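Q: pasting the structure only:
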């Protein structure tokens, strides 16, 4: 009952966190060579690239609208040499959807970790109870088919004993198969 309120509170907290972030959904992204490459300085390599991001309308997504206002003083008069080397792209993305998907993925991972923790805590209880009430069967066939009675399995024991029996049976089969493959180099039928 309280789990619904906790989940709701966490959802509201995540929603306020998502709305509080300041990212632009529309931007102009320009990749240009290093200014040192244009000025023929030895500080930078010709292959060094620099990223410029600006919040401008799509028609101003170019070197003149995004880069020159920032570095125009440095390159003085070499803008005709610098601008053709720049690649500008206008990006339109929805950061709200990206944030929601990330939050959902984080929630799923948290739920899986909580479930794994629950199973880890439950495993010693299952094994302790099963070992106290489990009697090893020498025959893998169901006893009801041998004796001729067809009693439902629920009347012969609880679900926990059946699950533990199947788990132990599977473990024995795996051990036998490993022994046959690695030691005897034979396959099971």
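A: That came through, no problem. Because the structure is a prediction, the values reported are computed rather than measured.
Q: could you use CA atoms for every contact and neighbour count after this?
A: Noted.
Q: which parts of the chain are helices?
A: Using DSSP state H, the helices of the chain run over 2-20, 35-39, 68-75, 79-82, 95-133, 143-147, 153-156, 159-178.
Q: which one of those helices is the most hemmed in?
A: Among the helices of the chain, the stretch with the highest mean neighbour count (mean count of other Cα atoms under 10 Å) is helix 35-39, at a mean of 17.
Q: what residues does that helix touch?
A: Under the criterion Cα atoms under 8 Å, 6 or more residues apart in numbering, residues 42-46, 75, 78, 81-82 lie in contact with helix 35-39.
Q: use this one as the comparison:
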């Protein structure tokens, strides 16, 4: 099950990082106009939708006359054309898709690193629990934990991070077990 999840995560990361050519340019002219029925007073079904056109025209040619009129000239007469263009909104857009691409790649890498770290912790947990179960001693008094003993001296001498993590984890598990026993069996709370 864990291997299947790892394969799935790596496949998603691979597909998302792979470079795909965009269909949009960094610079474009986008015109949004009202429906033809608002200008012609016709209620045909084909003329009731708003019109939108995106082209690669330069900024000085980003207007209704250049972008939209050639598209709708056969459907409008001259007076309707004069009324149609003032209702259109044409904008020249200049986007930075390379910056967007790099930000997305960085976010994907951060998520990938966190997933790898999570998998590392999942694989490390059975090793810690297997090693710790052999040396397991249940302590019911916290004062005994504070006194230096052979296990704490051994741990500080080696300075092994895994031992410290597993000991803290065991201490937390013992506290939780003690608290559960007090609450559910004795119906009292810890001080």
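A: Yep, it's here. These figures come from a predicted structure and were not determined experimentally.
Q: next, the TM-score between them, please.
A: After superposition, the two chains reach a TM-score of 0.69 (TM-score structural alignment, normalised by the length of the first structure), with 170 aligned residues with a Cα RMSD of 3.7 Å.
Q: sorry, back to before: how about the helices of the first structure, which one is nearest residue 27 of the first structure?
A: For the helices of the first structure, the distance to residue 27 of the first structure is smallest for helix 95-133, at 11.9 Å, taking Cα to Cα.
Q: on average, how far is that closest one from the matching bit in the second structure?
A: After superposition onto the second structure, helix 95-133 of the first structure lies on average 1.6 Å away from the residues it aligns with, using mean Cα distance after the TM-score superposition for the first structure.
Q: corresponding residues in the second structure for that helix?
A: Aligned by TM-score structural alignment, helix 95-133 of the first structure corresponds to residues 97-135 of the second structure.
Q: without its sequence neighbours, what residue ends up closest to residue 163 of the second structure?
A: Closest residue in space to residue 163 of the second structure, ignoring its immediate chain neighbours: residue 155 at 6.6 Å, by Cα to Cα, 6 or more residues apart in numbering.
Q: was I right about the one you found contacting residue 162?
A: No - Residue 155 of the second structure is not in contact with residue 162 according to Cα atoms under 8 Å; the separation is 9.7 Å.
Q: one step back: please convert the contacts of helix 35-39 of the first structure to a markdown table, extending it with distance to residue 100 of the first structure.
A: Supplementary listing: the contacts of helix 35-39 of the first structure in a markdown table, determined by distance: Cα to Cα, whole Å:
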| residue | distance to residue 100 of the first structure |
| --- | --- |
| 42 | 46 |
| 43 | 43 |
| 44 | 40 |
| 45 | 40 |
| 46 | 40 |
| 75 | 42 |
| 78 | 45 |
| 81 | 43 |
| 82 | 40 |
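Q: of these, closest to residue 59 of the first structure?
A: For those, the minimum distance to residue 59 of the first structure (Cα to Cα) is 19.7 Å, reached by residue 82.
Q: map the closest one across to the second structure for me.
A: Under the alignment defined by TM-score structural alignment, residue 82 of the first structure is paired with residue 84 of the second structure.
Q: quick one, what contacts residue 55 of the first structure?
A: Going by Cα under 8 Å, 6+ apart, residue 55 of the first structure touches 24, 26-28.
Q: from residue 148 of the second structure, how far out is the residue nearest to residue 163 of the second structure?
A: For residue 155 of the second structure, the distance to residue 148 of the second structure under the criterion Cα to Cα, to the nearest Å works out to 11 Å.
Q: ditto for residue 83 of the second structure
A: Here the criterion is Cα to Cα. By it, residue 83 of the second structure lies 90 Å from residue 148 of the second structure.
Q: chain center to the match of helix 95-133 of the first structure: distance?
A: Averaged C-alpha coordinates place stretch 97-135 of the second structure at 15 Å from its chain's average position (Cα atoms, centre = their mean, to the nearest Å).
Q: please identify which pair of the contacts of residue 55 of the first structure lies farthest apart.
A: The span of those, defined through Cα to Cα, is set by 24 and 28 at 10.2 Å.
Q: sounds good, over and out.
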